[in-house]
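Engineer: only geometry, no sequence info:
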């Protein structure tokens, strides 16, 4: 079974729950008391698919603006970005486009996933919801992304989110490998035809009788 690495960055405003999201995915645990992320932290987990193992290397980045320039260092070579916003805080949703543009400026081929956090709060008290699901889905559709509503407290949709990333990346890798193979085969075929074509005059050969 093949093994491939996929770099994932978690983006979003401060206190949207990026660290809690990653802790739930990695360790299956939840804590109400987490420290604000300074710059970035790293952890990884393996997702086993049908014919490949995908190592998701996850970078949890700081959401505070004063760390923005430092966070950009973690975008390099990212293949997936989870843009998080708090379902109970409209301001974090309104900055979603900013985070998308931030990562795509650095890595234009990075695939973005929208993640509405703290679903357990709006499930228990619907009046706390400030971002309607339909509106978030429309934004995700406009930006050609997938949308998940998650809860780090209950684990809602978190495994599904990361498994989707692993699956999408394995397909992307397969397509890239096929494209490279097609390009290489085309080059070899072209070179082979060039060598066999009697009309092609090679260096040092006379041009007579070639046409």
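Structural biologist: Received the coordinates, thanks. Since we're looking at a predicted model, the values are computed, not measured.
Engineer: can we go C-alpha only for contacts and neighbour counts from here?
Structural biologist: Will do.
Engineer: So for the chain, the centremost residue is which one?
Structural biologist: For the chain, the residue sitting closest to the mean C-alpha position, by CA atoms, centre = their mean, is residue 80 at 0.9 Å.
Engineer: can I assume residue 147 sits in a helix?
Structural biologist: No: assigned with DSSP: H, G, I helix; E, B strand; the rest coil, residue 147 falls outside any helix and is strand.
Engineer: Just give the number of residues close to the closest residue to it other than its chain neighbours.
Structural biologist: Excluding the flanking residues, the one nearest residue 147 by CA to CA, 6 or more residues apart in numbering is residue 114, at 4.7 Å. Neighbourhood size, residue 114 [other CA atoms under 10 Å]: 26.
Engineer: ok, residue 114 - contacts?
Structural biologist: 82-84, 140, 145-148 (CA atoms under 8 Å, 6 or more residues apart in numbering).
Engineer: Just confirm the residue nearest to the centre of the chain contacts residue 9, I think it does.
Structural biologist: Yes: between residue 80 and residue 9 there is a contact at 6.5 Å, judged by CA atoms under 8 Å.
Engineer: Give me the buried positions along the longest helix along the chain.
Structural biologist: Ranked by number of residues, the top helix in the chain under DSSP state H is helix 158-196. For helix 158-196, the neighbour count (16 or more other CA atoms under 10 Å) marks 158-159, 161-163, 165-167, 169-170 as buried.
Engineer: try it against this one:
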């Protein structure tokens, strides 16, 4: 079960998610629609990196998503690559009306995999579904790309909210299920004498807040 929560200061898990893709595909508006239910028709290209947070509940656990919006301009890519570190989820965004933005997804995916954990959960997002009458990217090609790269796929519209919540929450759910599965494995290994260590959730609010503060600068 997944639901929204307004308790930003108390959480069980903190998950960092990055938005990647060409400039102008709607990454910033996807972020603002999910986190603040806002859409800016006159939004400008992101400079460097920005982030916002959103708290939801999955299986009675409070999940705080820290979502980073990375600039799509080529000149910022060397800067933003450092911000992939620590990400456990990623939304690979393209504009369904601009075929080049879809073609460039492979480059973004390669960069993402090069700079992040191999366990990162990735979803391909065809944004601007409200402009489907101007579609330049056939949905079949998008599905094939996602299947070939073993990532999930969905089409969204930040303007009218179509599938925006569903996209973020699906990725967060995949991350949560993987995290819980890994923790169970670690507990089993500890019993067997393994020295494997992972960051686990904690009930200490002070530790949670400190961990969140650190994540903003990592």
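Structural biologist: In hand now; what should we look at? Bear in mind the structure is a predicted one, so any value in this text is a computation, not a measurement.
Engineer: Kindly provide the TM-score of these chains.
Structural biologist: The TM-score (TM-score structural alignment, normalised by the length of structure 1) is 0.84; 184 aligned residues with a CA RMSD of 1.3 Å.
Engineer: how about the residue nearest to the centre of structure 1, what does it touch?
Structural biologist: Taking CA under 8 Å, 6+ apart as the test, what residue 80 of structure 1 contacts is 6-9, 110-113, 165.
Engineer: what's the answer for residue 15 of structure 2, then?
Structural biologist: Contact analysis of residue 15 of structure 2 by CA under 8 Å, 6+ apart lists 63-66, 87-89, 172, 175.
Engineer: Could you identify the most distant pair in these?
Structural biologist: Distance extremes for the contacts of residue 15 of structure 2: the farthest pair is 63 and 87 at 14.6 Å, using CA to CA.
Engineer: And the two? Which one has more around it.
Structural biologist: residue 63 (27 against 22).
Engineer: Structure 1: helices as residue ranges?
Structural biologist: 18-27, 68-71, 90-94, 96-106, 119-124, 133-142, 158-196.
Engineer: and residue 48 of structure 1, which of those helices is closest to it?
Structural biologist: helix 158-196 (8.6 Å).
Engineer: counterpart of residue 78 of structure 1 in structure 2?
Structural biologist: Alignment note: residue 78 of structure 1 maps to residue 87 in structure 2; criterion TM-score structural alignment.
Engineer: how far away is the residue nearest to that match when sequence neighbours are not counted from residue 60 of structure 2?
Structural biologist: Excluding its sequence neighbours, the residue lying closest to residue 87 of structure 2 (CA to CA, 6+ apart) is residue 16, at 4.8 Å. According to CA to CA, to the nearest Å, residue 16 of structure 2 stands 20 Å off from residue 60 of structure 2.
Engineer: Now which residue in structure 1 aligns to residue 113 of structure 2?
Structural biologist: Per TM-score structural alignment, residue 113 of structure 2 is aligned with residue 104.
Engineer: could you check the distance from the closest residue in space to that match that isn't next to it in sequence over to residue 145 of structure 1?
Structural biologist: Among residues not flanking residue 104 of structure 1 along the chain, residue 110 sits closest, at 6.5 Å (CA to CA, 6+ apart). Residue 110 of structure 1 is 11 Å from residue 145 of structure 1, where distance means CA to CA.
Engineer: related to what we said a few turns ago, so how many other residues sit close to the residue nearest to residue 87 of structure 2?
Structural biologist: For residue 16 of structure 2, using other CA under 10 Å, the count is 24.
Engineer: Looking at structure 1, name the residue matched to it.
Structural biologist: Using TM-score structural alignment, the partner of residue 16 of structure 2 in structure 1 is residue 7.
Engineer: Assign residue 3 of structure 2 to helix, strand or coil.
Structural biologist: Residue 3 of structure 2 falls in the strand class when you classify it by three-state DSSP.
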